[in-house]
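**Student:** build me a model from this:
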Amino acid sequence: MTKITLDVHRFPCLNDNYGYLVHEAYSGETAAIDTPDADKYLAEAKRMGWHISHILNTHWHPDHAGGNMKIKEATGCTIYGPAGEAEKIPGIDVTLKEGDTVEFGRATASVLDVPGHTLGHIAYHFAEQDKAFVGDALFALGCGRVFEGTMEMMWNSLSKLKALPPETTIYCAHEYTQANARFAETIETGNADLAAYVRQIDERRAKGIPTVPTVLSRELATNPFLRADVPELQAAMGHPGDAVATFAEIRGRKDKF
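**Tutor:** Okay, the predicted model is just below:
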């Protein structure tokens, strides 16, 4: 059987967000991953010749769900979002929690609960296509601020994402990579993989080229927030044997960086 493929169209919107439209060609269905800017999403869908049939929200923040109603009114799409934040997701039709799936044409997304940034944050993993849409839970060389949850909650959420196949393409929601790189360099000064990654990031940004999506295998080797279980990093942060405390130390330093 032919592998089901998904076309992903990435485009910048708002100040530093990325919009994603995901298209399954066989059915013609198209999903908006979050809705930072309704007008931009509708214009990009029109430009691609795609009709938005789904909105897949990761969490309630306005730069992720603020365009829901305008897109729904224009397209009649179905809005999916986290059960734990249903009252904050405009126009939500289908609530989701870990273990649920979203049938999207011939493709299927599995839902992961990844709270911490917000209490109900979810991610969508298209296993067959090696793609994960992670909202603000994970960034290239970074992770979301822990606004609503606890450090332990956030580390547990990142641990779920760490456990995805290393070849998974990670679609995160913001162009924060260069700033994250400056911080990451202060945490693991001897990480050769990180140094090479930073050079590539700087080259791309100098040309105005996006740094996302990223690939999980590269993040596992370089992203300090995913490496809080590495003994050498735990020792350097002053918390040997304690991944949660190490993560909390790194996140605290980033918040003040």
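**Student:** please count neighbours and contacts with C-alpha atoms only from this point.
**Tutor:** Noted.
**Student:** so what touches stretch 51-63?
**Tutor:** Applying CA atoms under 8 Å, 6 or more residues apart in numbering, the contact partners of stretch 51-63 are 17, 28-37, 45, 64-65, 68, 75-82, 85, 88-89, 118, 120-124, 134-135.
**Student:** same question but for stretch 131-143, I mixed them up
**Tutor:** Here stretch 131-143 makes contact (CA under 8 Å, 6+ apart) with 33-34, 58-59, 114-117, 121-126, 144, 157-158, 168-174, 176-177, 180-181, 184, 211-214, 219, 222-225.
**Student:** show the buried residues in those.
**Tutor:** Neighbour-count burial (16 or more other CA atoms under 10 Å) applied to the contacts of stretch 131-143 gives 33-34, 58-59, 114-117, 121-126, 144, 157-158, 168-174, 176-177, 180-181, 184, 211-214, 219, 222-225.
**Student:** keep only those of those that are in strands.
**Tutor:** Taking DSSP state E, the ones among the buried ones among the contacts of stretch 131-143 that sit in strands are 33, 122-126, 169-172, 214.
**Student:** on the three-state scheme, residue 44 is what?
**Tutor:** helix (DSSP: H, G, I helix; E, B strand; the rest coil).
**Student:** and residue 55, how far is that from residue 79?
**Tutor:** To residue 79, residue 55 is 5 Å away according to CA to CA, to the nearest Å.
**Student:** next, the structure of the following sequence, for comparison with the previous one:
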Amino acid sequence: MTDIRLRGIPAFDDNYIWLMSLGRQAVVVDPGDAAPVLAALEGGGLKLRAVLLTHHHADHVGGVAGLVADHPVPVYGPALEGISTVTRPLKDGDRLAPFDGHAGFEVLAVPGHTRGHIAYYDGARLFCGDTLFPCGCGRVFEGTLAQMHASLARLAALPPATQVYCAHEYSLANARFALAVEPDNRALQARQRWMAARREAGLPTVPSLLHDELDTNPFLRCGAASVRERVAARGGRMPADEAETFALLREWKNVF
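**Tutor:** This next block holds a predicted model:
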């Protein structure tokens, strides 16, 4: 059977709802709005097999009830967040195989943005919700900065060729901050130019490749001397370790 095909469905101001298809089978990730997903399913002649949720925020789960009213399928989501529409609660290390002809996904616990945030990884693709973005990371709302740092370190350890499917188009704003941190990073400069050209043409900047994040995302580069020195210059002292570097970076980004 052919490989999974991916389509990013724009929603709201800057969300992406990811629609995966394998033959006529379809799985949707973080459907904050049902209407565009229903239109895509009908237009593509697809049969919904499952819904995957990464966390409880309304722009990620708001369309689930409307979807399952028309397509009664399993809804997978984090066990720790009590999402009312979830029928298959998941914890770290669980596996699910919503497609026939595909090995399925491993569940990775990545708390920080929310207390029970999870990601889905199939060995090639990572659906990470609001944890990791191009040149950035999610805000820490319910978890701790230490949790978010550990979650990002876990994702950074995946194979560099991993395709990263996040849930928002935040790339240009993130790149501006990343350049404030590492203005001399040539890979970042080139990536920012590529992002700007993509957005000018009305095209998405996602998915990204993990190896690009390792080269250009300051939140994954907390051990780099250039990042640590910039944080030290701003704060008046050298951070004690990578975790403190991350915490100071995230606090800086919050007010940037």
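**Student:** picking that back up, may I ask which two of the ones in strands among the buried ones among the contacts of stretch 131-143 of the first structure are separated the most?
**Tutor:** Spatially, the most separated pair among those is 122 and 214, at 18.5 Å (CA to CA).
**Student:** residue 65 of the first structure matches what in the second structure?
**Tutor:** Residue pairing (TM-score structural alignment): residue 65 of the first structure is matched to residue 61 of the second structure.
**Student:** likewise residue 138 of the first structure?
**Tutor:** Residue 138 of the first structure maps onto residue 132 in the second structure, with residues paired by TM-score structural alignment.
**Student:** how much space separates that match from residue 151 of the second structure?
**Tutor:** For residue 132 of the second structure, the distance to residue 151 of the second structure - CA to CA - is 9 Å.
**Student:** which residues touch the nearest residue to residue 187 of the first structure once chain neighbours are set aside?
**Tutor:** Sequence neighbours aside, residue 224 is the residue nearest to residue 187 of the first structure in space, at 7.1 Å (criterion: CA to CA, 6 or more residues apart in numbering). If you count contacts by CA under 8 Å, 6+ apart, residue 224 of the first structure has them with 141-142, 184, 187-188, 250.
**Student:** between these, which has the most around it?
**Tutor:** residue 141 (27 neighbours; other CA atoms under 10 Å).
**Student:** quick check: neighbours shared by residue 55 and residue 79 of the first structure?
**Tutor:** residue 68.
**Student:** sitting in helices, which of the contacts of stretch 51-63 of the first structure do you find?
**Tutor:** Mapping these onto helices (DSSP state H) picks out 45, 64-65, 68, 75.
**Student:** now, of those, which are buried?
**Tutor:** When burial is judged by neighbour count using 16+ other CA under 10 Å, the buried members of those are 45, 64-65, 68.
**Student:** out of those, which one sits closest to residue 200 of the first structure?
**Tutor:** Checking these one by one against residue 200 of the first structure (CA to CA), the nearest turns out to be residue 64, at 28.1 Å.
**Student:** distance of the counterpart of residue 43 of the first structure in the second structure from residue 187 of the second structure?
**Tutor:** Taking TM-score structural alignment, the alignment pairs residue 43 of the first structure with residue 39 from the second structure. To residue 187 of the second structure, residue 39 of the second structure is 39 Å away according to CA to CA.
**Student:** what residues are up against the residue lying closest to residue 239 of the second structure once chain neighbours are set aside?
**Tutor:** Excluding the flanking residues, the one nearest residue 239 of the second structure by CA to CA, 6+ apart is residue 245, at 5.5 Å. Shown in contact with residue 245 of the second structure (CA under 8 Å, 6+ apart): 222, 228, 231, 239.
**Student:** ditto for residue 248 of the first structure
**Tutor:** 151-152.
**Student:** that one - that's part of a helix, no?
**Tutor:** Yes. Under three-state DSSP, residue 248 of the first structure sits within a helix.
**Student:** just the element for residue 196 of the second structure, please.
**Tutor:** Here residue 196 of the second structure, judged by DSSP states H and E, is contained in helix 186-200.
**Student:** map residue 202 of the first structure across to the second structure for me.
**Tutor:** Across the alignment, which pairs residues by TM-score structural alignment, residue 202 of the first structure is matched by residue 196 of the second structure.
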